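**Student:** Structure for the following, please:
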Amino acid sequence: MFFPNGDVYHFDDYGNVTSIKNARDPRRNITLTYSGLGADLRLTAMTDISGRSVQLSYMSGRLSSILLPTGQTITYGYDVRANLTSVDYGNGQVKQYVYGESGLAPNGDAGLLTGIISEDGKRYGTFGYDEYGRVISSVLHGENGPTESTDLRFPDATHTVVKTMTGELQTYAFTSDQYRRPLSIASNARSESSTYDSHGRKLSHTDGRGVQTTYAYNASGQLSQQIEAANDTTGDKRTTQTDWHATLNVPVARRVLDAAGQWVSQ
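**Tutor:** A predicted model of the protein is given here:
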């Protein structure tokens, strides 16, 4: 797979990235190493052209530590439910994750993240849930009080109303099927919308400025074309076309065209 910046991605027979090489800038070259097979496959190392390596270790199928080229080790801790509870940076700084706090999680559900404690030991994040396990409040804390606050309510099965810290109300509409794909976002300040085909694939998205992006797919359902600013008439339209491997779910070529249909990059 080729990118405009010169990066070339190489894959093994199973579709895993094994290396990234760039002839124009070899400093970007990296080799990826794996261990195990199938469901037990794990990325164990990433090595650059100078031989510097990031090494990843696992325990019980979970990431347990990362060894950086500097010699620093980052260690990850989990509880009996396999929830991430701590990230120890090895320099006296530990970030903690808290679950199931009273008043924030229904019935003290230990699987719901209710708080984040930053490396300085102070509360960074607080999250509340309703009886269905849906997030209804999110607060990020700073030195002088909340720096970000969001409240959510669910008036029916296909809509969510979000209240931001500034008091703005945003209404999100979703499809009624099990995938709950976003259809539109509406507020006093902006409006966005999306459309989908019968297979649930996004066909178009119109952002708050009225700029539309369209999507097309091949017979295998892979994204084959994306047109940014598809409804633009001033020359901003940009088309990205992607060719895919016949048997692997891996892109093999990508072309970028300008508004006149001329190649910009490959």
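**Student:** from here on, contacts and neighbour counts on C-alpha atoms
**Tutor:** OK.
**Student:** Verify the contact between Lys21 and Phe11 for me.
**Tutor:** No: using Cα atoms under 8 Å, Lys21 is not in contact with Phe11; the gap is 11.7 Å.
**Student:** Tell me which of these two has more neighbours.
**Tutor:** Using other Cα atoms under 10 Å, the more surrounded residue of Lys21 and Phe11 is Lys21, with 20 against 14.
**Student:** After the host helix or strand of the more buried one, which helix or strand is next?
**Tutor:** Assessed by DSSP states H and E, Lys21 sits inside strand 17-22. Downstream of strand 17-22, the next assigned helix or strand under DSSP H and E is strand 30-35.
**Student:** leaving aside the residues next to it on the chain, what's closest to Ser176?
**Tutor:** Thr158 (5.9 Å; Cα to Cα, 6 or more residues apart in numbering).
**Student:** Could you tell me how many residues sit around the one you found?
**Tutor:** Using other Cα under 10 Å, Thr158 has 16 neighbouring residues.
**Student:** thought it was touching Phe174?
**Tutor:** Yes: the pair Thr158 / Phe174 is scored as a contact, 5.0 Å apart, by Cα under 8 Å.
**Student:** mind listing what's buried in stretch 87-103?
**Tutor:** Neighbour-count burial for stretch 87-103 flags Val87, Asp88, Tyr89, Val94, Lys95, Gln96, Tyr97, Val98, Tyr99, Gly100, Glu101 (criterion: 16 or more other Cα atoms under 10 Å).
**Student:** host element of the first one?
**Tutor:** Val87 belongs to strand 84-88 when elements are defined using DSSP H and E.
**Student:** go on, the fifth one?
**Tutor:** Assignment of secondary structure by DSSP H and E places Lys95 within strand 94-99.
**Student:** ok now that strand, how far from the chain's centre?
**Tutor:** 21 Å (Cα atoms, centre = their mean, to the nearest Å).
**Student:** likewise stretch 170-181?
**Tutor:** That offset, for stretch 170-181, works out to 19 Å (Cα atoms, centre = their mean).
**Student:** which residues touch that stretch?
**Tutor:** Residues outside stretch 170-181 that contact it (Cα atoms under 8 Å, 6 or more residues apart in numbering) are 157-163, 182-188.
**Student:** List buried residues within the residues you listed.
**Tutor:** Taking 16+ other Cα under 10 Å as the criterion, what is buried in the contacts of stretch 170-181 is Thr158, His159, Thr160, Val161, Val162, Lys163, Pro182, Leu183, Ser184, Ile185, Ala186.
**Student:** and this one, so I can compare the two:
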Amino acid sequence: EGISLYRHYDNRGRLTSVKDAQGRETQYEYNAAGDLTAVITPGGNRSETQYDAWGKAVSTTQGGLTRSMEYDAAGRVATLTNENGSDSAFRYDALDRLVQQGGFDGRTQRYHYDLTGKLTQSEDEGLVTLWHYDESDRLTHRTVNGEPAEQWQYDGHGWLREISHLSEGHRVAVHYGYDDKGRLTSERQTVKNPETGELLWQHETKQAY
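**Tutor:** Here you go, the predicted model:
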């Protein structure tokens, strides 16, 4: 059974309302610059967005709760203020890469990159995560405080074959299969004993073309 939708536009081609066959209507409002400023749902709930002179969203309000954003001179998000008034601050390097983030909960995360721009290390309240790559710049494994966390394996074509990690003493993995065109044909999830390799559980889904 089809679904009928009736769309209305203003003289500038902007969508102003969508009404279904039951008469439930969603409305859209814009400012003079053409930015979407409000969405009103059929139930009457209104969400609003305000913008600065450069067209960047500076606040969103939904259900009476407001989240605001501040930007630095380069136009990057510098501060987010959530509905509870808590701030999250962001710092960037000269290449626009995020190097530090202060969370709403007061935690600070830091990020380090290599000369090619790949993330190599992140720090989060005493947790140091290292990211490792192969000669083709493909992510191969990740460690947390020196302990193995996740592994990525590839085949001769460079296609991702397996992602695995340790969880509660088991090796949990997802295995991917492809056809000769590189299309994903299967996804198999397994749980194994990491010491003996014994298969404890598996589930597979297949995709036909």
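**Student:** before we move on, the earlier item: now do the residue nearest to Ser176 of structure 1 against Pro182 of structure 1, distance only.
**Tutor:** From Thr158 of structure 1 over to Pro182 of structure 1 the distance is 9 Å, taken as Cα to Cα, to the nearest Å.
**Student:** With Ser60 of structure 1 instead?
**Tutor:** Per Cα to Cα, Ser60 of structure 1 is found 36 Å from Pro182 of structure 1.
**Student:** Tell me which residue is most central in structure 2.
**Tutor:** Leu98 (14.9 Å; Cα atoms, centre = their mean).
**Student:** show me what contacts the nearest residue in space to that one that is not next to it in sequence?
**Tutor:** Once flanking residues are discounted, Leu98 of structure 2 sits nearest to Tyr92: 4.4 Å by Cα to Cα, 6+ apart. Shown in contact with Tyr92 of structure 2 (Cα under 8 Å, 6+ apart): Leu98, Val99, Gln100.
**Student:** Tell me, how many residues neighbour the aligned partner of Ala149 of structure 2 in structure 1?
**Tutor:** In structure 1, the residue matched to Ala149 of structure 2 (TM-score structural alignment) is Gln212. Counted with other Cα under 10 Å, residues neighbouring Gln212 of structure 1 total 20.
**Student:** And for the one 10 residues further on?
**Tutor:** By the measure other Cα under 10 Å, the count of residues near Gln222 of structure 1 is 16.
**Student:** counterpart of it in structure 2?
**Tutor:** In structure 2, the residue matched to Gln222 of structure 1 (TM-score structural alignment) is Trp159.
**Student:** Roughly how far does its match sit from Ser167 of structure 2?
**Tutor:** 25 Å.
**Student:** repeat for Ser88 of structure 2
**Tutor:** For Ser88 of structure 2, the distance to Ser167 of structure 2 - Cα to Cα - is 31 Å.
**Student:** same thing with Thr116 of structure 2?
**Tutor:** For Thr116 of structure 2 relative to Ser167 of structure 2 (Cα to Cα), the value is 32 Å.
**Student:** same thing with Thr37 of structure 2?
**Tutor:** Where Ser167 of structure 2 is concerned, Thr37 of structure 2 sits at a distance of 45 Å (Cα to Cα).
**Student:** can you check Asn145 of structure 2 too?
**Tutor:** 16 Å.
**Student:** Does the strand or helix carrying Ser204 of structure 1 pack against any helices or strands, and if so which?
**Tutor:** In the assignment (DSSP H and E), Ser204 of structure 1 maps to strand 202-206. Taking 3 or more Cα pairs under 8 Å, 6 or more residues apart in numbering; DSSP states H and E as contact, the helices and strands that strand 202-206 of structure 1 lies on are strand 191-196, strand 212-217.
**Student:** The first one maps to which residues in structure 2?
**Tutor:** On the basis of TM-score structural alignment, strand 191-196 of structure 1 is assigned to residues 128-133 in structure 2.
**Student:** and that stretch, which residues are buried?
**Tutor:** Val128, Thr129, Leu130, Trp131, His132.
**Student:** I'd say the first one and Asn145 touch.
**Tutor:** The one in question is Val128 of structure 2. Yes: using Cα under 8 Å, Val128 of structure 2 is in contact with Asn145, at 5.1 Å.
**Student:** ok, which stretches of the stretch 1-150 of structure 1 are strands?
**Tutor:** 7-11, 17-22, 30-35, 42-48, 53-59, 62-67, 73-78, 84-88, 94-99, 113-117, 123-129, 135-142, 145-156 (DSSP state E, counting those that start in this stretch).
**Student:** Pick the most deeply packed of these.
**Tutor:** Neighbour counts (mean count of other Cα atoms under 10 Å) averaged over each of those peak at strand 113-117, with a mean of 22.
**Student:** what's the mean gap between that strand and the aligned bit of structure 2?
**Tutor:** Mean deviation of strand 113-117 of structure 1 relative to structure 2 after superposition (mean Cα distance after the TM-score superposition for structure 1): 1.2 Å.
**Student:** what angle do that strand and strand 135-142 make?
**Tutor:** 0 degrees (axes from the mean of the first three to the mean of the last three Cα atoms, to 10 degrees).
**Student:** now strand 113-117 of structure 1: which residue numbers in structure 2?
**Tutor:** With TM-score structural alignment as the criterion, strand 113-117 of structure 1 aligns to 57-61.
**Student:** List the contacts of the matching stretch.
**Tutor:** Contacts for stretch 57-61 of structure 2 (Cα under 8 Å, 6+ apart): Ser47, Glu48, Thr49, Gln50, Tyr51, Asp52, Thr66, Arg67, Ser68, Met69, Glu70.
**Student:** and the aligned residue in structure 1 for the fifth one, how far is that from Tyr129 of structure 1?
**Tutor:** Structural alignment places Tyr51 of structure 2 opposite Tyr99 in structure 1 (criterion: TM-score structural alignment). According to Cα to Cα, Tyr99 of structure 1 stands 11 Å off from Tyr129 of structure 1.
**Student:** Thr47 of structure 1 too?
**Tutor:** Where Tyr129 of structure 1 is concerned, Thr47 of structure 1 sits at a distance of 42 Å (Cα to Cα).
**Student:** go on, Leu152 of structure 1?
**Tutor:** 10 Å.
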